[in-house]
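Asker: For reference, the sequence and a predicted model appear below.
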Amino acid sequence: RFDTNMDCHLSAVEFKEVYRYLLLVKLNEEEPTPFCRDMFVGERQGQPDDHYNVEGVIGSGNFGVVSKVTCKETHNVRVMKTINKEKAMRSGLPPRLVMEEINRLKTLDHPAVLRLFEYFVDAQAIHLVCDHLQGGELMAAVQDAHVRGKPLAEDWVRQLFHQVCGGVAYIHGKGVMHRDLKL
């Protein structure tokens, strides 16, 4: 890469390039780049309907619903989790804790971890816009294989296990515990 004339020797100029490159690598190890994911994720003003078309509800839980949405500007498909503040408070989850969770999610950046793109806060709810994961629940895949009487393919399980372990190790390294594994 640095031996530009391919003579198996480094000239003074080539050596300076190698030296510069190695210094940059070491600097990045000691002081990682100041840019991180949470700098690009934030609260968006307005209402979710101003920016997203709701395609339909794909799930519900104790605190609200999860909807499939499409961004009006980019046409990217996302998922919006709407947390009803009143229901959350009645269940012992104050909005302050939800906001702490959002602040943790904003910092996560790993291929095996759900990404938070933005969020909206209004008087009634907190709306989280995240990746759309089409694979479904892991337990549903295991149960489906059992019902069909066909075991899951070993290679598929190995790849899945590798991804899950990588994601869990990453979030544990960030001081976050997993609660919901998806495919």
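Answerer: Great, that's in hand. Keep in mind that this is a model prediction, so the values were computed, not measured.

Asker: C-alpha from now on. contacts and neighbour counts both.
Answerer: Fine.

Asker: Residue 19 should be in a strand, yeah?
Answerer: No. Counting by DSSP: H, G, I helix; E, B strand; the rest coil, residue 19 is not part of a strand but helix.

Asker: Could you count how many residues lie near it?
Answerer: Residue 19 has 12 neighbouring residues, counting by other C-alpha atoms under 10 Å.

Asker: Comparison target below:
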Amino acid sequence: SPSPGSRSLTIHDFDIGRPLGKGKFGNVYLARLRDSHFIVALKVLFKSQLEKEGMEHQLRREIEIQSHLQHPNILRLYNYFHDERRVYLILEYAPRGELYKELQKSHTIDEQRTATIMEELAHALAYCHQNKVIHRDIKPENLLLGLRGEVKIADFGWSVHTPSLRRKTMCGTLDYLPPEMIEQRTYSEMVDLWCIGVLCYELLVGNPPFESSSYSETYRRILKV
């Protein structure tokens, strides 16, 4: 496991491999711990970028939440460390990449596989909700695939740990926004269930159910369901 007890890790403990993805605040690389040869995904974030966008609080929250969640369908955050310029998150490596890319390639996903994905997500979200965590941003880009094609929920940047499970912040992706968020009403963990419904539709049909050419029209369609 990439948490070697008392000594804190540095970038020199890793062999860095190919880039796995690019983000606004940095990149993700395939990496291997030199001591144990354990394979991980290393997410490298630039402090200057995080500070410029005022995202330090969100990152702390993401680390705090994800490091406590242990479920086969949730991407593990094993550990983190930082130096003067960067923050490094040591994440589980999901060899089959984003569900989004698979959907782009094949346009739709068959009913059997969609059903399996829904079941895995439902288990993972039930676990999140039992632990008073709402993810708030379930969409194909935030779902990774393990070696056997099993789903791994990633990216807890928008998630909240809320002892009361009631929130009022607007966030998430337009096509996946639930009506109560658009109307800025108080909402609960049920927003995640709306999102997996939208996802189920998108996987089977090839595009999200409320998609349209303008924001206002998408909003209207969502509100009218």
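Answerer: Right, received. Where do you want to start? Small disclaimer: the values here were computed from a predicted structure and weren't measured.

Asker: Strands along the first structure, start to end?
Answerer: Assigned by DSSP state E, the first structure shows strands spanning 42-43, 52-60, 64-71, 77-84, 116-121, 125-130.

Asker: out of the ones you listed, nearest to residue 170 of the first structure?
Answerer: Smallest distance to residue 170 of the first structure across the strands of the first structure (C-alpha to C-alpha): 15.8 Å, for strand 116-121.

Asker: what residues does the closest one touch?
Answerer: 41-48, 105-106, 126-131 (C-alpha atoms under 8 Å, 6 or more residues apart in numbering).

Asker: Enumerate every residue touching the closest residue to residue 151 of the second structure other than its chain neighbours.
Answerer: Nearest non-adjacent residue to residue 151 of the second structure, counting by C-alpha to C-alpha, 6 or more residues apart in numbering: residue 145, 4.8 Å away. Shown in contact with residue 145 of the second structure (C-alpha under 8 Å, 6+ apart): 94-99, 151-152.

Asker: Looking at those, which are in helices?
Answerer: Judged by DSSP state H, the contacts of residue 145 of the second structure include residue 99 as members of helices.

Asker: Drop anything exposed from the contacts of residue 145 of the second structure.
Answerer: Among the contacts of residue 145 of the second structure, the ones that count as buried by 16 or more other C-alpha atoms under 10 Å are 94-99, 151-152.

Asker: Same list, the residues you listed, but as a markdown table with distance to residue 202 of the second structure please.
Answerer: Below are those laid out as a markdown table (distance: C-alpha to C-alpha, whole Å):
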| residue | distance to residue 202 of the second structure |
| --- | --- |
| 94 | 22 |
| 95 | 23 |
| 96 | 20 |
| 97 | 18 |
| 98 | 15 |
| 99 | 12 |
| 151 | 16 |
| 152 | 18 |
